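Chemist: Predicted model follows, preceded by the sequence.
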Amino acid sequence: MNKLLEAVIENNRRWTKDGKVATYIPELGKADQDAAGVCIITLDGEEYNGGDYKTKFTIQSISKIITLMLALLENGRDRVFSKVGVEPTADAFNSIINLETKNPQRPLNPMINAGAIATVSLIEGETSEVIFNRILNFTRKITGNPDININEDVYQSEKKTGDRNRALAYFMRSTGVIEQDAEEVLDVYFKQCSIEATCRDIARIGAMLSNDGVLPWSGERVVPRNIARIVKTIMVTCGLYDASGQFAVEVGVPAKSGVGGGIVAAIPGRMGIGVYGPALDARGNSIAGIRILEELSRELDLNIF
């Protein structure tokens, strides 16, 4: 399997030349555009790696599945989905159009920025620090990595340049979607996006979801089966923003991307996959990461449909 992964990396590394690293968050622009890595973790504990799988990157929007799980655990599905919908969007992940014209009462889904910010506002805690620490500790548990932390430089960079996210948050505050102080909610959101991980870490998140909420390496259940299934379903329909439909056709697995270059995939009953490639396509998804997953889907017959 390791030989297959190395071959897949080499087959698809060339795609990095056709993408660009994210620069609207200045710190992300420092990533190596040519980097590409992959990790597979099976449900029986086997681990396979290829390429730049040890490289750390900030998980960015991959954090949205983590906060969605926490929000569902604490609030239940009815409360969460009264604040945020579950419908796909054809607009960009940071668009404000849907909030203004389609459904001013709630964002379309938890995987776009507006929906993720609304989701964060549902997580319990008296201060933003307490709330973020709960997110961080949950992330450490589901990755089995107690050393995971934020990249302080990326966090500060996001906070200084996050004007679009502020616009989304304050708009939702004005319509009652967000009931807390908008800046407090945003501070948590900027920090969760700045959590730093490797392909192995996110592959473990994928493995937990593919195992219906049970950690494969310990047997501990961390989320109920129904929550794991809700999250995987939303990953299929919304996980790669406005490219989710095409990804479902070409790859056919639940997945979530982030502009830091990571993509986590959960293949039900089989494995979790983490890929990394900071060169992004026009929709904000790892251009090499998608191609890596396409080839793996063909070679390992991963498509769930």
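Modeler: Great, that's in hand. Numbering: from 1, shown residues only.
Chemist: going forward, measure contacts between C-alpha atoms and count neighbours the same way
Modeler: OK.
Chemist: which residues of the stretch 51-200 of the chain fall in strands?
Modeler: Applying DSSP state E, counting those that start in this stretch to the stretch 51-200 of the chain gives strands spanning 57-58, 149-150, 195-197.
Chemist: would you turn the ones you listed into CSV with distance to Thr42 and mean neighbour count?
Modeler: Shown next, in CSV, are the strands of the stretch 51-200 of the chain (distance: least, Cα to Cα, whole Å; neighbours: other Cα atoms under 10 Å):
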stretch, distance to Thr42, mean neighbour count
strand 57-58, 22, 25
strand 149-150, 25, 20
strand 195-197, 19, 23
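Chemist: So which of the ones you listed is nearest Pro278?
Modeler: Proximity to Pro278, assessed across those by Cα to Cα, is greatest for strand 57-58 (8.5 Å).
Chemist: so which of the strands of the stretch 51-200 of the chain comes closest to Asn137?
Modeler: Nearest of those (Cα to Cα): strand 149-150, 9.4 Å.
Chemist: give the contact list for Ile234.
Modeler: Ile234 sits next to 86, 111, 254 when contact means Cα atoms under 8 Å, 6 or more residues apart in numbering.
Chemist: What of Ala228?
Modeler: Ala228 touches 69, 209, 212-213, counting by Cα under 8 Å, 6+ apart.
Chemist: 10 Å instead?
Modeler: Counting by Cα atoms under 10 Å, 6 or more residues apart in numbering, Ala228 makes contact with 65, 69, 72, 208-214, 222.
Chemist: and it, what element?
Modeler: Here Ala228 sits within helix 225-238, counting by DSSP states H and E.
Chemist: where's that helix relative to the chain centroid, distance-wise?
Modeler: 12 Å (Cα atoms, centre = their mean, to the nearest Å).
Chemist: and what of stretch 191-202?
Modeler: 9 Å.
Chemist: Stretch 284-292 now?
Modeler: The answer for stretch 284-292 is 14 Å, by Cα atoms, centre = their mean.
Chemist: Included below, for side-by-side comparison, is a second structure:
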Amino acid sequence: MEPASELDRIQQLLPDWLAASRRLTPTGKTAAYIPGLAAAPRDALGITILGGDGKTASFGDCALSFTLQSISKVFTLMLALMERGEDVVFSKVGMEPTGDDFNSMLKLELVEPGIPFNPLINAGAIVVSSMIPGNSPEEKTERILAFFRELAADPALDYNREVYRSESATAHRNRSLAYFLKDNRVLEDDVEEVLDVYFKHCAVEVTCSHLARMALVLAYDGNDPLTGRKLIPQRCVQIAKTFMITCGMYNASGEFAIRVGLPAKSGVSGGILTLVPGRYGIGVIGPSLNSKGNSVAGVHLLETISTELKWSMF
């Protein structure tokens, strides 16, 4: 008999680990400021871990659908880098964490030259959205969807119309950011057209399996180990993973790096995409958020698994 694999062991331990983390869900809140996200089940928690051989471990509410939100920013960044190159992208967005909230306008006005500090805060991601190739918002969105579908291995992947409309109708802060960037000549395109692209890629609907599949490509430096295809240049993945470590968990990124030690990106729907380099892609959903906008139970679950299995990169 073959010895049990690590994923087999994880599958056996997940029920207890997940039950312990789920107890934290009452301490958080769903993202009520976006009406389309407010109704998510607060006590939900699920995880899918996908290995390079196609084997999985999963448990909990991993079949729950949710929208990518800020997780999408990692992939639009890589798409912009692939299409426009580093020099163009980083002439418009910086490479540094901010220490501020993800939707803050503060440093745009205080720090020269007035470009967003990094591509994973809202201001930076809006600028990145303007760099996606296409002659119209519809063409840009189709280009993004095609890229996401390829990475998730699901040609039916699409954005959630209700969440998109909800975000668009209530995005007063994001509009303020975008118009400020326009006034600073950082954003050159029509503001409403850029925001349309941004809201749609944030509203792309996924499950934990999709996240794990997308993360697996990053874990293997842009190669899809399940098909043998090269989907993203290694340099683009390297840049994205560095931003995930430094900025991916909002202004709790340093704490996450210490406690979990893996590249990750969260979204206010409660999703977390993370990876173990060269081994696993991981998708987590837990809609109850802590004060930093991260899944309170999801972060705890990832800390437990990483600690128990010594997964930290550091």
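Modeler: Structure received. The structure presented is a predicted model; accordingly, all values stated were derived computationally and were not measured.
Chemist: In the second structure, which residues correspond to the helix holding Ala228 of the first structure?
Modeler: Per TM-score structural alignment, the counterpart of helix 225-238 of the first structure in the second structure is residues 234-247.
Chemist: so after the helix holding Ala228 of the first structure, what's the next helix or strand?
Modeler: For helix 225-238 of the first structure, the succeeding helix or strand toward the C-terminus, using DSSP H and E, is helix 244-250.
Chemist: By how much does that following helix deviate from the second structure on average?
Modeler: Helix 244-250 of the first structure differs from its equivalent in the second structure by a mean of 0.4 Å after superposition (mean Cα distance after the TM-score superposition for the first structure).
Chemist: which residue lines up with Ala123 of the second structure in the first structure?
Modeler: Ala123 of the second structure maps onto Ala114 in the first structure, by TM-score structural alignment.
Chemist: What segments of the second structure are helices?
Modeler: Assignment of helices within the second structure using DSSP state H yields the ranges 6-22, 35-38, 72-84, 86-89, 106-110, 122-129, 137-152, 161-170, 172-183, 191-202, 208-219, 234-247, 253-259, 296-309.
Chemist: can you redo those as TSV with distance to Thr48 of the second structure?
Modeler: Shown next, in TSV, are the helices of the second structure (distance: least, Cα to Cα, whole Å):
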stretch	distance to Thr48 of the second structure
helix 6-22	10
helix 35-38	21
helix 72-84	18
helix 86-89	32
helix 106-110	37
helix 122-129	26
helix 137-152	13
helix 161-170	24
helix 172-183	32
helix 191-202	21
helix 208-219	6
helix 234-247	19
helix 253-259	19
helix 296-309	11
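Chemist: Return the set of buried residues in the match of helix 225-238 of the first structure.
Modeler: 236-237, 239-241, 243-247 (16 or more other Cα atoms under 10 Å).
Chemist: Also stretch 141-160 of the first structure?
Modeler: Neighbour-count burial for stretch 141-160 of the first structure, counted by 16+ other Cα under 10 Å, picks out 142-144, 148-151, 154-159.
Chemist: matching residues in the second structure for it?
Modeler: Residues 150-169 of the second structure are where stretch 141-160 of the first structure lands when matched by TM-score structural alignment.
Chemist: So for Ile282 of the second structure, which of the helices of the second structure sits nearest?
Modeler: Taking Cα to Cα, helix 208-219 is the member of the helices of the second structure nearest to Ile282 of the second structure, at 4.2 Å.
Chemist: What is the mean deviation of the closest one from its aligned residues in the first structure?
Modeler: Superposing on the first structure and averaging over aligned pairs (mean Cα distance after the TM-score superposition for the first structure), helix 208-219 of the second structure comes out at 0.7 Å.
Chemist: which residue numbers in the first structure go with that helix?
Modeler: The aligned range for helix 208-219 of the second structure in the first structure is 199-210, by TM-score structural alignment.
Chemist: re earlier: could you export the buried residues of stretch 234-247 of the second structure to CSV, including columns for distance to Ala19 of the second structure?
Modeler: Listed next are those as CSV, based on distance: Cα to Cα, whole Å:
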residue, distance to Ala19 of the second structure
Cys236, 37
Val237, 33
Ile239, 35
Ala240, 32
Lys241, 29
Phe243, 31
Met244, 27
Ile245, 27
Thr246, 29
Cys247, 29
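Chemist: okay but the match of Ala123 of the second structure is in contact with Leu108, surely?
Modeler: Yes - the pair Ala114 of the first structure / Leu108 is scored as a contact, 8.3 Å apart, by Cα atoms under 10 Å.
Chemist: So for these two, which sits in the more crowded spot?
Modeler: Taking neighbours as other Cα atoms under 10 Å, Ala114 of the first structure and Leu108 compare with Ala114 leading, 28 against 23.
Chemist: related to what we said a few turns ago, as a markdown table, the strands of the stretch 51-200 of the first structure with distance to Leu4 of the first structure would be great.
Modeler: Formatted as a markdown table, the strands of the stretch 51-200 of the first structure follow (distance: least, Cα to Cα, whole Å):
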| stretch | distance to Leu4 of the first structure |
| --- | --- |
| strand 57-58 | 24 |
| strand 149-150 | 31 |
| strand 195-197 | 23 |
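Chemist: From the buried residues of stretch 141-160 of the first structure, pick the one nearest Ser174 of the first structure.
Modeler: Distances from Ser174 of the first structure to those, taken by Cα to Cα, are shortest for Lys159, at 21.0 Å.
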